[in-house]
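[1] What shape does this take:
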Amino acid sequence: MDHGGAETFDLLGFSLGAAVATRLAALHPDRVERLILVGGFVSGHDPRSQLQFRHWADLAKRDPASLARLMLLTGFSHAFLAGIGDVESVVADMVASSNWQGIGRQAELDFQVDVSQDLANVRAHTLVLGNRYDQMVDPRAAIKLANGISGATLEWIEGPHLALMEAPMSVADLVTQHLHD
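    This is a model prediction of the structure:
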C-alpha cells in the first residue's frame, strides 16, 4: 500500500490470510478502514489444529498427492466434489502446479499463529465470515474472532472452508454489502 501511495485501504484475508489481515489492522489502525476476515482463526494452538497442520506439513514433504486429496476432501462439500468428475486429474494438476515446499511452510506457520493479542487493537469496521460447514477451521473460530474485535459483525456462509471457490457469489454478496455499508 505504501508503494502504491494508498494512505487508507480496505483489507480482506482468507484462512491464514485472515490472521495476517488481523495483525495488519491491529498494527495500522489508522490505515485499515474496512476489514473482512473469511474462514479465519485466532490461533492454531488447539489440539485439532496442531494435528491437522502438522499432518499437512508432513504430507507436503512426503506425499503431495495425499495432501491434495485431503485438502479436496476437507475443503469442499460432498455435492461440489461429486460434480467434479475426474477428481484424480484435479489431484494430478494440483501436484504438478503447486509449490509444495511453500505449502509445507504455510502449514508450519498455521500451527504457530496466534493473533489473540491483536484483536482488541483492531479499529476497522470488521466483517467476520464464518463457514458453517468448515472441516478445516472450526466454525467457532469465527465467533471468537468476531467477539474479540469491538463492533465486528459476524455472518455465516452456508458452505465449507473453500466456499470462496465453491460459492463465490454468496461470498461476494456479503463482501460487497460490507464494503458499501
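
[2] For the rest of this, base every contact and every neighbour count on C-alpha atoms.
    Will do.

[3] Could you find the closest non-adjacent residue to Y133?
    P160 (4.6 Å; Cα to Cα, 6 or more residues apart in numbering).

[4] Surely the one you found touches V137?
    No - using Cα atoms under 8 Å, P160 makes no contact with V137, being 9.3 Å away.

[5] Show me the contact partners of the biggest helix by length in the chain.
    Longest helix in the chain, counting residues (DSSP state H): helix 47-62. Here helix 47-62 makes contact (Cα atoms under 8 Å, 6 or more residues apart in numbering) with 44, 66-67, 100-101, 103-108, 110-111, 137.

[6] Kindly recompute the last result at 10 Å.
    If you take Cα atoms under 10 Å, 6 or more residues apart in numbering as the criterion, helix 47-62 is touched by 41, 43-45, 63-68, 70-71, 95, 99-112, 136-138.

[7] try stretch 77-97
    60, 63-73, 75, 100, 133-135, 159-163, 166-167.

[8] Are any of these buried, and if so which?
    Buried members of these, counted by 16 or more other Cα atoms under 10 Å: 60, 64-65, 67-69, 71-72, 75, 100, 133-135, 159-163, 166.

[9] To compare against the first, here's the next sequence to fold:
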Amino acid sequence: MPQLEVDGAALTYDDEGPRDAPEVPLVFVHGWTANRHRWDHQIAHFAERRRVIRLDLRGHGESTGAGVRTIAELARDVLALLDHLKAERFVLVGHSMGGMIAQTIALAHPERVERMVLVGSIARMTYSRARGLLMAVSTLVPYRLFVAANIQRAFAPGHPRDEIRAHIRASAATPREVVMTLYGAMRAFDVLDRAGEIGTPTLMVHGYHDVQLPVRQMLRMAKAYPDAVVRILDAGHELPLEKPAELTAVLDRFVSEKA
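    Take a look at the predicted model:
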C-alpha cells in the first residue's frame, strides 16, 4: 500500500478509480479506533466509475505515528494527503470522528468541499451529568475493557456477537496512546456555534439506535446547517458495518444529484 510521510507519521492510503472521471473524487475518512477498511463496501461500489481516496488516520490501521491531540491536527493530515494527490476539490465522507474531521476541513476550506456526508457524527458532544461521570470513570478501567465497552455499545441490539468481538479485537490493536488521546479530542470537539457557516450541501446519515452519539444531537446540528438533508437508518453507531448496502445507496443518491 502507498504511504505518505507527514510530520513523523507514515499515512497509508488507497487512491482508486478512474482519474479522468468528470466528477470530483470521493474522500472517505474513518472514525475512532477504526481504519480505512470501514469503507470497503462503498469503495467497491464507487471506484467502478469515479476516483475514490481513503486513508488510515495516523496511529490507526497500517499508518504509523501518534502525538496528535486535536481534530484539527488530524484534518491537517488529511489535507496533506489530498494536496499530495492533487485533489483540489472533492466530496468528503466522514464517519463519527471522521465527520468531525470533515467539518473542520469544510470550515477552513469551503472552496475545496463540493459536498459533505456526515455518517453518525455530530458538531458537539454533549453529556448529561450522569453520563459524563460514567464516561470519565470508564477511562480508569483496563484499556481492553475500555475499548470493549465502547465498541460493544456502538452496535444496535441483535448485531452478531462474533462480528462485534472481531471489531473489538481490531480496535484494541490501535495503540493506547492514540485511542485515549483522541478520545479526549472528540470530547473537546465543538463547532456547533459555527455550523451555520457551513454552506456546503451536506447529507447527515444516522443510526436510530445510536447511543454513542444520539440522534437528537445530530438533529440539533442539522437545524444549524443552511443546507442539510437527514437520513435515519435502522442501525446503531457503526453504520458502515451494520448497514453497508443501505448506506452506499443513500450516499450514491446524494453524490449523484446535480448541483
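
[10] so the next helix or strand after the longest helix of structure 1 corresponds to what in structure 2?
    Using DSSP states H and E, the helix or strand that follows helix 47-62 of structure 1 towards the C-terminus is helix 64-75. Counting by TM-score structural alignment, helix 64-75 of structure 1 lines up with residues 143-154 of structure 2.

[11] Could you do stretch 166-180 of structure 1 as well?
    Aligned by TM-score structural alignment, stretch 166-180 of structure 1 falls on residues 242-256 of structure 2.

[12] any idea how far A136 of structure 2 lies from S121 of structure 2?
    Remark: distance between A136 of structure 2 and S121 of structure 2 (Cα to Cα, to the nearest Å) = 21 Å.

[13] oh, I was asking about L11 of structure 2
    Here the distance between L11 of structure 2 and S121 of structure 2 works out to 23 Å (Cα to Cα).

[14] for K243 of structure 2, same thing?
    K243 of structure 2 is 16 Å from S121 of structure 2, by Cα to Cα.

[15] Also M218 of structure 2?
    Distance from M218 of structure 2 to S121 of structure 2, by Cα to Cα: 7 Å.

[16] Pull up the overlap in contacts between the two.
    Contacts common to M218 of structure 2 and S121, judged by Cα under 10 Å, 6+ apart, are 204-206.

[17] Select from those residues every entry located in strands.
    Judged by DSSP state E, the shared contacts of M218 and S121 of structure 2 include 204-206 as members of strands.

[18] Serialize the residues you listed to a markdown table and add fields for neighbour count.
    Output for these, formatted as a markdown table (neighbours: other Cα atoms under 10 Å):
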| residue | neighbour count |
| --- | --- |
| M204 | 24 |
| V205 | 23 |
| H206 | 30 |
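
[19] Closest one to E111 of structure 2 out of those, please.
    Within those, proximity to E111 of structure 2 (Cα to Cα) peaks at M204, which comes in at 20.0 Å.

[20] The closest one maps to what in structure 1?
    So, by TM-score structural alignment, M204 of structure 2 is matched to V128.

[21] try A228 of structure 2
    Mapped onto structure 1 by TM-score structural alignment, A228 of structure 2 lines up with A152.

[22] Neighbours of its match, how many?
    Counted with other Cα atoms under 10 Å, the neighbours of A152 of structure 1 add up to 19.
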